[in-house]
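**Student:** structure here, sequence nowhere to be found:
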């Protein structure tokens, strides 16, 4: 049995006049002959004496229903065609309730803003309702209508902050889907919420095995959904603090108000850059590629765009050219401000890349890995209250360790010092141990997967894939303060760009060994600091 509820609009009422609501229940059963309709609402009577034997029932339910409706000043009747089905109707006169007090959940919610939510439900109506509600709260939802579709997105590398999984789905239910998601390196730690109409208890062993953050029982109320989402993304444990020397001014947004858009396809870079901007008081919006950036600019005006150069679907250079063209067409693109500043974020040291950024229409650029002081310098340079922009020479130098080494130097890159600059990583985590652990785990799982893919690409001599994977992995590594892995990856990127994988296999082996060293170092660091915090 499936129930579908639809609202049919009628003329409104004024004052205390009642609304006459009509409810209709339609089935495609055996139908009822016209000459027997009158008997249908009598106690212990059905259209045919054989009906009770064939289909069950005694005929008492309709009589009770009709009596209840009439007690509420309503009416009940039936329309039927034999062998085609019946439609039962009833009306109720109801007075409109006074306007409800605002719950505070009608608009964007700061705790949920910009979080990417995966909704998996085979019922299009349910999926649509959840998508609309999440969008109202400022989230970035995407609805999959099957478990297979959701797994396809996740295996392709699409990143989500949390997911809602329906329990009852054909082929693969919510528990089975959760088990598959937990096998994916990039989604092992993603909070999962189970949606069920079966009333599962939060302590149900099945939920514990799949490590669900929570369970929601249908029908869902907005307040319940909001509470569960906030709890899932924040966690139940209070954040622990560890000392850090911050380099950002939390009052900067108040002095230099800017609407900021961040465009980057790498989950690590997204998290770090959004955190840096947040520490300066800016709530930046997020786009994962050039197409999403164009769509965001069509919805509302922005003052400043941080634009990654190498992205799938549409790269930063092409997106910038489209933006500059649309700025001259105010009638069609009213939100494209003529004063919009576009800042390139590039980790590439290929000759001529910076010139290409400026030629495409970008105003400024910063080198990856992004440093807090560089972000602050950009904001102060281009802020509304700042003086006229000066030449960008101070930002031209590469961050240490980010240059591409010549092939003969790559084997000498590993030094005896720590493989990770923890001071840099702590800056990005704002000194928060839980944030540091989250960022570190994300980096390790993402990089492990990309290193395996990189090894396969080198083995199959797929130069474009080598370039893409090495670029992505190097960018995330540099952002996290990784020292010696980055030059190896940059050399692999260069060889992929030139389609000459001269010693790529040897470089890939060195990179894999260095990544093992990085993993051991980070895991040891987190374990030791967790023990110190517990003792304190």
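**Tutor:** Structure received. These figures come from a predicted structure and were not determined experimentally.
**Student:** from here on, contacts and neighbour counts on C-alpha atoms
**Tutor:** Will do.
**Student:** how long is stretch 213-228 from one end to the other?
**Tutor:** Counting by C-alpha to C-alpha, to the nearest Å, you get 8 Å between the two ends of stretch 213-228.
**Student:** who touches that stretch?
**Tutor:** Applying C-alpha atoms under 8 Å, 6 or more residues apart in numbering, the external contacts of stretch 213-228 come out as 105, 133, 191-202, 232.
**Student:** ok, of these, which one's closest to residue 508?
**Tutor:** Using C-alpha to C-alpha, residue 191 comes nearest to residue 508 of the contacts of stretch 213-228, at 32.9 Å.
**Student:** hold the first one in mind and look at this next one:
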């Protein structure tokens, strides 16, 4: 199957089309400064496509947007009606246990720091559906400003954002908390999932870590674990 995604953004210079699929690469350095991002999205996409036996490429004209396409190989289903029923009793017990745990967390005020507008909207909907009260910030400067006006129970912090990233924002928050007895839980959200990246987040004062793309269940478990510790 062939899939294509078309955008009307800033476009990519012809000589940079191949390099955008490399890890931590943006078409231009100014792109990261202006729009944020780590340059991992396309590299991850390429790896996933290759795992599915396909290929990925981009067609673009600078100033006129881009078209990203990929192919993927799928097996034909011989018996579409022959689905295997899941164990309803097991699923029911698991869902009840998960819901009971989530019930205790309903009403928590969460400050979500995420510079990607699409990711932000999706995360807000997921969190609100779970019963959290959510406020969103686009960068670290907004986080610091919002914290002066409102009290939050947890901060979900994108580690890499424009203007003031999550790492530096966390350092400032921890510095301001010194001697006050206060400690707001901060959970890192990042596409960099190596152990050393996790340790960097912990070293600057974050309490937890959830890798992107975000797994809803793991995110709620991390929030619950940190809240229960407090």
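**Tutor:** Yes, it's here. Treat the numbers as computed from the prediction; the structure is a model and nothing was measured.
**Student:** superposed, what's their TM-score?
**Tutor:** Laid over one another, the chains give 0.61 as their TM-score (TM-score structural alignment, normalised by the length of the second structure), with 182 aligned residues with a C-alpha RMSD of 4.2 Å.
**Student:** drop anything exposed from the contacts of stretch 213-228 of the first structure.
**Tutor:** Applying 16 or more other C-alpha atoms under 10 Å to the contacts of stretch 213-228 of the first structure, the neighbour count classes 133, 191, 192, 193, 194, 195, 196, 200, 232 as buried.
**Student:** who are the neighbours in contact with the fourth one?
**Tutor:** Applying C-alpha under 8 Å, 6+ apart, we find residue 193 of the first structure in contact with 162, 163, 164, 165, 212, 213, 214, 215, 216, 232.
**Student:** three-state assignment of the counterpart of the second one in the second structure?
**Tutor:** Aligned by TM-score structural alignment, residue 163 of the first structure pairs with residue 155 of the second structure. Here residue 155 of the second structure is recorded as strand under DSSP: H, G, I helix; E, B strand; the rest coil.
**Student:** and the next helix or strand past the longest helix along the second structure?
**Tutor:** What stands out as the longest helix in the second structure, according to DSSP state H, is helix 88-103. Later in the chain than helix 88-103 of the second structure, the nearest helix or strand by DSSP states H and E is strand 109-113.
**Student:** still on that earlier bit, of the buried ones among the contacts of stretch 213-228 of the first structure, which belong to strands?
**Tutor:** 192, 193, 194, 195, 196 (DSSP state E).
**Student:** nearest to residue 511 of the first structure, of the residues you listed?
**Tutor:** Nearest to residue 511 of the first structure, judged by C-alpha to C-alpha, of those is residue 192 at 33.1 Å.
**Student:** hmm, residue 165 and the closest one touching each other?
**Tutor:** Yes. Using C-alpha atoms under 8 Å, residue 192 of the first structure is in contact with residue 165, at 7.2 Å.
**Student:** now do the shared contacts for the two.
**Tutor:** When contacts are counted by C-alpha under 8 Å, 6+ apart, residue 192 of the first structure and residue 165 are jointly contacted by residue 178.
**Student:** let me see the ranges of the strands in the stretch 1-150 of the first structure.
**Tutor:** Taking DSSP state E, counting those that start in this stretch as the test, the strands found in the stretch 1-150 of the first structure are 19-27, 75-81, 85-94, 116-120, 140-144.
**Student:** in terms of secondary structure, what does the helix or strand where residue 172 of the second structure lies contact?
**Tutor:** Using DSSP H and E, residue 172 of the second structure falls within helix 166-177. The criterion is 3 or more C-alpha pairs under 8 Å, 6 or more residues apart in numbering; DSSP states H and E, and the helices and strands that helix 166-177 of the second structure contacts are helix 140-149.
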